[in-house]
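Q: Sequence and predicted structure below; questions after.
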Amino acid sequence: MQNTIEKGVKTYLNYINGEWSTSSTKEVLSSINPANKDEIVGYVQSSSREDLDTAVAAAKEAQKAWRKLSGAARGDFLYKAAAIMESRLEEIAESMTREMGKTFMESKGETARGVAILRYYAGEGMRKVGDVIPSQESDALLFTTRVPLGVVGVIAPWNFPVAIPIWKMAPALIYGNAVVLKPASEVAVTAAKIMECFDEAGIPAGVVNVVTGKGSVIGQGIIDHPDINGITFTGSNTVGKQVGKGALNRGAKYQLEMGGKNPVIISKDADLDLAVDGTISGGLRSTGQKCTATSRVFVQSAVYDEFKEKLLAKVKELKVGSGMEGETWMGPCASESQLNTVLYYIEKGKEEGATLLYGGERPSENGLDNGFYVQPTVFENVTIDMAIAKEEIFGPVLALIKVETIEEALELANDTEFGLSASIYTKDIQNILSFINEIEAGLVRVNAETAGVELQAPFGGMKQSSSHSREQGQAAIEFFTSIKTVFLKA
């Protein structure tokens, strides 16, 4: 919490009931540039439960009229917001890079994805929301329709500050819900810029609201609030379980997308250059800060040494630095806390007997010691019971594990509490079919990296990675609406 404001640094406000407002606490939080910890990107509100209550009340009232609009009319607002966001793409992307560290190229790609998601769901307003069912009575009409939940609380993480809030808010809105967004404080400046696009699009007051602040206050407030009918959450397993328990206790609908310990399997017949590129991109892009990031690399022994040699040669070429510098391939960790977590797991890997092949240190040249940087890191001689093979690190750490057969790789890949994404590199159709059938993951990719899913396709995990619902695509309607069955007889 902070009361002293650095001169020249902008303070961003909450967006409640169509107005920008300071929090009732009159206190702010600093958003720090992880590439340079001395730079404050902006100040955001450290809000109270009172501020959240005001936002929820506004959303509850606004939703009454919003749900009565046609899907096409609601979609028009999303189309307008998309056009505005597209016109401000580089500005929003720069904010993202300065707040959480990913490269400017990645930030532009993510912002463009946010634009595409808005347009996709705008189109959903013209698609069907029910089915006609044959009735046993010849003079009756039996059909289903869908109704919105009401007010949806969105608790979003810091690693995708544009894409994740939008892929939650856009379907919530198109299906007739009102939204209260609690962004991660680390990226709340970017969240404010998203809200500016909705505001400029003229969305009715109260339909979309953003309240920034501590998770223990605003996040917990969303979990507990009796007038929030559904909660969609992306984040850690620990917090996700708190969300689920709290929502269940008061009968609210909830959706959880949580951790991953995502494997890639490299078959002896794989295109090794393609596999190396996919492993590096999947594991180290965004500094490994993706729930779908590659973490465990199972390589058949026949090609293990060749794969390792190619992998290390390319990893050593990766340029670490500020995401705003064009030649940078990998930026810093998003925060000092996240950096410390990554460094802890690197030390844990060494202590438990894994062999550090490359990286594992904080770079200090060219002023990098003033940011939250860590080198891309590769371990080998990793066993499945080690912490770096079992626990989510959320950082640029790859664990190489040698296997003899694809069957062994599948068994070890499934030996985890998580089940989000997985991939295999092979040319053998039997390997492909076995992988598709046997891998315990919600997202399966063949000859492609573990990270990434197209926006029109369902996304979600198995086991402890998810509450078993799905986000994105037309599957989103299942969470953001309830089915109403209608029997009509004249």
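A: Okay, I see it.

Q: only C-alpha atoms for contact and neighbour calcs from this point on.
A: Noted.

Q: mind checking which helix or strand Ala62 is in?
A: helix 49-66 (DSSP states H and E).

Q: How far off centre is that helix?
A: 25 Å (Cα atoms, centre = their mean, to the nearest Å).

Q: go on, stretch 118-126?
A: Distance of stretch 118-126 from its chain centroid, counting by Cα atoms, centre = their mean, is 20 Å.

Q: Show me where the stretch 251-400 of the chain has its strands.
A: For the stretch 251-400 of the chain, the strands defined by DSSP state E, counting those that start in this stretch occupy 253-257, 262-266, 294-300, 355-358, 377-380, 397-403.

Q: and the fourth one, what does it pack onto?
A: For strand 355-358, the elements it packs on are strand 377-380, judged by 3 or more Cα pairs under 8 Å, 6 or more residues apart in numbering; DSSP states H and E.

Q: so of the strands of the stretch 251-400 of the chain, which one's packed in deepest?
A: Highest mean neighbour count of the strands of the stretch 251-400 of the chain: strand 262-266, a mean of 30 (counted as mean count of other Cα atoms under 10 Å).

Q: Contacts for that strand next, please.
A: 272, 275, 279, 292-300, 406, 409, 413, 418-426, 449-450 (Cα atoms under 8 Å, 6 or more residues apart in numbering).

Q: switch to 6 Å and redo it
A: For strand 262-266, contacts defined as Cα atoms under 6 Å, 6 or more residues apart in numbering pick out Thr294, Ser295, Arg296, Val297, Phe298, Val299, Ala413, Ser421, Ala422, Ser423, Ile424, Tyr425.

Q: let's bring in a second one:
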Amino acid sequence: MTKHLKLYIDGEWIDSANPKLQDVINPATQEVIAKASQATKEETEKAIRTAKRTFENGVWSEQTPSARAEILLQIADKIEVNLNELAELEVMNNGKTKREAEADVEDAVNTFRYYAGLLHNQMDEAFEADKDLQTVIVKEPMGVAGLIVPWNFPILMSVWKIAPALAAGNSIILKPAEITPVTAVRLYELMEQTDLPKGAAQLLLGTGSVAGQTLAEGNDVNIISFTGSTKVGQQIMQAASENLKKVSLELGGKSPNIILGDADIDLAVDYALFGIFMGAGQVCTSGSRLLVQESIYEEFIEKYIEKAKAIRVGPGNDTKSEMGAIVSEKHMESILNYIQIGVEEGAHLALGGNRMESDGLEKGFFIEPTVFTDVTSDMRIVREEIFGPVIVIQKFKDEKDAIQIANDTDYGLAGAVFTKDQAKAIRIIKKIRAGITWVNTYHLSSVQSPWGGYKTSGIGRSLGKYGLDEYQETKQINISMNPERLDWFEGNK
């Protein structure tokens, strides 16, 4: 029987008054795996009222950091015990491989544990501002946090927002992507089994145009944290401006991966493949622009295409699969359209470019690993985020040329450089206008490190202590150590 996914408001699972249910699809088979409720504007407003009431009554916000940390650890334990189930659900709903899904769930466990530990280490700051004035700097929760997450990392992106927002003492409202709500529902079922107070966490399923927009506009929502496309991020920022709520945005990318002539070519090929084809390219930080120095251009491309041809594409639950499905038919068509645009623009289609419809893949949304060479910076496939298994490879002359091409983009999320010259690597990486960068590696990062971008790739940072700061207000408290009359106004003596 197909599971019916409900909303979670004030500690209760409820059906939406909206009779329309969203079919939730397995992108590897097009099988309907669940039907999800669609929150109305009124239900979203109820979730906001509940979160505000819970925050103001202090049942969560006024708990000690140690008490909050203990509950975060309870949630981490619940996720860890159910790791296999959560990974299987992620594969089924998102289409990624089991290996990728397992890594995501493990990272989710680590994220909750990290923020539990961080709470034990966060200290107020105190200093003597004057001989008679003691100043204390404290961090306080913001209030109601609206958390809107994308479809490419459903459980991990949820946890990247939930863990720091709860750690800070906020009441939260999570809205997962409309097409990938399954693991969010299961996560909330597990959170319900902990000591997290009723009303501290709400879950809204449904559309961005209703639930997401209502959260962004809501006067009683104190912060909106959104991960997704730049276009939607701009819409959220505009809606949030009505009451000047804080906005934290992690948006699109078109990240450069620079391969210098002195690089270890085999190493660079390995990470360049991982940089774009992990997650079928549906990763915000994907190294979707390969910049290769002209002295090794032909050799690099030959090795790269040979390796890309061998990537095993298939259902995520098949342990032999190395690249899974595209998340939806709509997104698959968008990627295929970009491939056609690239051909029409005159880029050389060196590999792939087609939907895969043989060997049992005809029912799913699969696209071949696709390689364009001989591209130029003015092409749409170079400038716009495709968000799929499509790499564009561009030639450069020297270090100065590489930096100019790398920064010739509206985005600034990530970037990398491969070279055996460490001094050159640091010199180049410091000039790349991006928030997440690598030298001789790609995609590897940790929960302790801030995550976010420059330019149209977003505002604010997730993860690390910076991620906790995103969900806190900073207050100064000034204490007179020698209270005396000021007598500023002589006439009042």
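A: Received it, and whenever you're ready, just let me know what you need. These figures come from a predicted structure and were not determined experimentally.

Q: Let me see the TM-score of these two.
A: Once superposed, the chains reach a TM-score of 0.96 (TM-score structural alignment, normalised by the length of the first structure), with 479 aligned residues with a Cα RMSD of 1.0 Å.

Q: related to what we said a few turns ago, out of the contacts of strand 262-266 of the first structure, what pair is the most spread apart?
A: Across these, the longest distance by Cα to Cα is 17.3 Å; it joins Val299 and Ser421.

Q: any idea which of the contacts of strand 262-266 of the first structure is closest to Phe435 of the first structure?
A: When the contacts of strand 262-266 of the first structure are compared for distance to Phe435 of the first structure (Cα to Cα), Ile424 wins out at 7.4 Å.

Q: if I line the two up, what does that closest one land on in the second structure?
A: With TM-score structural alignment defining the correspondence, Ile424 of the first structure maps onto Val417 in the second structure.

Q: how close does its match get to Ile258 of the second structure?
A: Taking Cα to Cα, to the nearest Å as the measure, Val417 of the second structure falls 5 Å from Ile258 of the second structure.

Q: Which of the strands of the stretch 251-400 of the first structure sits closest to Trp167 of the first structure?
A: strand 253-257 (12.4 Å).

Q: That closest one against the second structure, how far on average?
A: Compared with the second structure after fitting, strand 253-257 of the first structure deviates on average by 0.6 Å (mean Cα distance after the TM-score superposition for the first structure).

Q: which residues of the second structure does that strand align to?
A: Using TM-score structural alignment, strand 253-257 of the first structure lines up with residues 246-250 of the second structure.

Q: repeat for stretch 299-315 of the first structure
A: Counting by TM-score structural alignment, stretch 299-315 of the first structure pairs with residues 292-308 of the second structure.

Q: coming back round to it: would you mind pulling up the elements that the helix or strand containing the match of Ile424 of the first structure packs against?
A: According to DSSP H and E, Val417 of the second structure maps onto strand 414-418. Helices and strands touching strand 414-418 of the second structure, as assessed by 3 or more Cα pairs under 6 Å, 6 or more residues apart in numbering; DSSP states H and E, comprise strand 256-259, strand 436-439.

Q: Go again with 10 Å.
A: The contact analysis (3 or more Cα pairs under 10 Å, 6 or more residues apart in numbering; DSSP states H and E) places strand 414-418 of the second structure against strand 256-259, helix 265-277, strand 289-293, helix 399-407, helix 422-429, strand 436-439.

Q: returning to what we had before: any common contacting residues for Val417 and Ile258 of the second structure?
A: Ala268, Leu290, Leu291, Ala402, Ala425, Ile428, Ile429, Val439, Asn440 (Cα atoms under 10 Å, 6 or more residues apart in numbering).

Q: Leaving out chain neighbours, which residue sits closest to the aligned partner of Asp124 of the second structure in the first structure?
A: In the first structure, the residue matched to Asp124 of the second structure (TM-score structural alignment) is Gly130. Take Gly130 of the first structure and drop its neighbours on the chain: the residue closest to it by Cα to Cα, 6 or more residues apart in numbering is Thr145, 4.3 Å away.

Q: hmm, back to that, mind putting the helices and strands packed on strand 414-418 of the second structure in TSV, distance to Asp318 of the second structure included?
A: Formatted as TSV, those follow (distance: least, Cα to Cα, whole Å):
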stretch	distance to Asp318 of the second structure
strand 256-259	30
helix 265-277	17
strand 289-293	29
helix 399-407	37
helix 422-429	38
strand 436-439	31
